[in-house]
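Undergrad: Sharing a model that was predicted from the sequence below.
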Amino acid sequence: MTDSAVLTAPVSQVGTLEGAAFGPSSWREIGQDDVDVFARLTGDDNPIHVDADAAARSPYGTRIAHGLLTLSFVVPMLREVFSVTGASTGIVYGLNRVRFPAAVPAGARVRIRGQVAEVTEVSGGWQAVLSLTYEVEGNEKPACVAEFVLRYYS
C-alpha cells in the first residue's frame, strides 16, 4: 500500500471532507471459495460463477465473482483508507449509481480508491457520499464503480 492516501477525520470535521480523495487500499483476492460460499448463501448459482466447464464456454473463459460479492468486499478495503472517528454510530445508508464494467475472474485481486463526492448535514450527524472505484489488478477497466451513502452520528 505504498502509494495509498488514508483519509481519517473526527465526526466533527466530516463537513470539511467534500472533494477529498483516498486510496488505493491494498489488494484483496476474491477466491473461488469466496464465490462458492456467496453462491450458497444467496442462491445465485449461475454457472459462470460455480461451474468451471460452463464458465470456460462463456465470454469470460473462466469462473467470475458475483458483482454483488465484489461490491460487498468494500468494508475491509474501505477501513484501510477512510475512517471517521468519534461517531457513536456509522451506517451504510444506501447506494446510488452502481455499475459493473468488467468481470472479476475468480482468484483475481481487487482494491478500491475513492473520493468524498458530497457531504450534507442530517439530524444528529453527517451524510457522506463516497464515489468508489474497484480496480482489478492487471485490468484497465474497473470491476465496479459505485456511490456509497454513509451516515455518521455523533
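TA: Perfect, I can see it now. Numbering: from 1, shown residues only.
Undergrad: From here on, just use CA atoms for contacts and neighbour counts.
TA: OK.
Undergrad: Select the longest strand from the protein.
TA: strand 109-122 (DSSP state E).
Undergrad: in that strand, what counts as buried?
TA: Burial within strand 109-122, assessed by neighbour count using 16 or more other CA atoms under 10 Å, is assigned to Arg109, Val110, Arg111, Ile112, Arg113, Gly114, Gln115, Val116, Ala117, Glu118, Val119.
Undergrad: try this one side by side with the last:
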Amino acid sequence: MSKLFTNAQQLLAAQGQDLGRTDWLLLTQARINLFAEATGDHQWIHVDPERAATGPFGACIAHGYLTLALANLFMPQLMQFANLAMGVNYGSDRLRFPAPVRVGSRVRGHGEILRVETLGQTLQAVVRISVEIEGSDRPGCVVDTISRYTFNPLEQ
C-alpha cells in the first residue's frame, strides 16, 4: 500500500516515516539479460548460467546497477503523489550492495523518508530504499535517493 501525498505539508510532516514494503518481485534471467543488453555489460557472472554455476556465487547474479534501478520501480509502489506540478530525480547518496542478488531470488523494496527540506517552492526528499532479498539478512542494495517535488498551489 503506497502512501499518498497531496500537498507539501503532508510530505514535510512525513520526515522519519517508514513507508513499508512493496510486493515481492522475482528476479529472472530474462530481466538480467535485458539489463546486460541495455548497458553492454555481458560479464559471465550475469549472463552465463553454466559458467556462473561454478563461480563464486553458484549462479548468475544481477548487476549491481540493475538492483539499484529497481529502486525506481519500487518508489511509486511506496509513494504516490497527487496535485504535483513536477517531480524529478536529483541523485542519490550512500549507495551500497551488501549482498549479491542471485537469479531466481525474490526481492522487494523497503522505504524510509529520511529527510524533507524546503528549497523555495520545491521540496527535496531523501528516501532510503533497501532492496530486500527473501531469506537473506542482508539487502541487495541500499540507496538514499534524492528527489525534488513541486506541488501545484492549493485552491483557496
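TA: Good, I have the coordinates. All of these numbers come straight from a predicted model, not from anything done at the bench.
Undergrad: quick one: TM-score?
TA: TM-score of the superposed chains, computed with TM-score structural alignment, normalised by the length of structure 1, equals 0.91; 150 aligned residues with a CA RMSD of 1.3 Å.
Undergrad: What lines up with Ile32 of structure 2 in structure 1?
TA: Under the alignment defined by TM-score structural alignment, Ile32 of structure 2 corresponds to Val35 in structure 1.
Undergrad: Please report the distance of the residue lying closest to that match once chain neighbours are set aside from Asn96 of structure 1.
TA: In this structure, Val35 of structure 1 finds its nearest non-sequential neighbour in Ala65, 5.6 Å apart by CA to CA, 6 or more residues apart in numbering. Per CA to CA, to the nearest Å, Ala65 of structure 1 is found 21 Å from Asn96 of structure 1.
Undergrad: Of the two, give the one with the bigger neighbour count.
TA: Using other CA atoms under 10 Å, the more surrounded residue of Ala65 of structure 1 and Asn96 is Ala65, with 24 against 12.
Undergrad: The more buried one maps to what in structure 2?
TA: In structure 2, Ala65 of structure 1 lines up with Ala62, judged by TM-score structural alignment.
Undergrad: Next up, the contacts around its match.
TA: Contacts here follow CA atoms under 8 Å, 6 or more residues apart in numbering; on that basis Ala62 of structure 2 touches Leu27, Ile32, His46, Pro100, Val101, Arg102, Val103.
Undergrad: State the distance from the residue nearest to Val35 of structure 1 to Arg97 of structure 1.
TA: In this view, Ala65 of structure 1 and Arg97 of structure 1 are 20 Å apart by CA to CA.
Undergrad: Then Gly31 of structure 1?
TA: 26 Å.
Undergrad: Ok, Gly19 of structure 1 next?
TA: Using CA to CA, one gets 18 Å for the distance from Gly19 of structure 1 to Arg97 of structure 1.
Undergrad: so the most centrally placed residue in structure 2, which of the three states?
TA: By CA atoms, centre = their mean, structure 2 has its centre lying nearest to Ala71, at 1.2 Å. In three-state terms, and counting by DSSP: H, G, I helix; E, B strand; the rest coil, Ala71 of structure 2 is helix.
Undergrad: Same question for the one 3 residues further on.
TA: In the three-state summary, Phe74 of structure 2 is assigned as helix, counting by three-state DSSP.
Undergrad: Distance from the longest helix seen in structure 1 to the middle of the chain?
TA: If you go by DSSP state H, structure 1 has its longest helix at helix 32-42. Put simply, helix 32-42 of structure 1 sits 17 Å off its chain's centre (CA atoms, centre = their mean, to the nearest Å).
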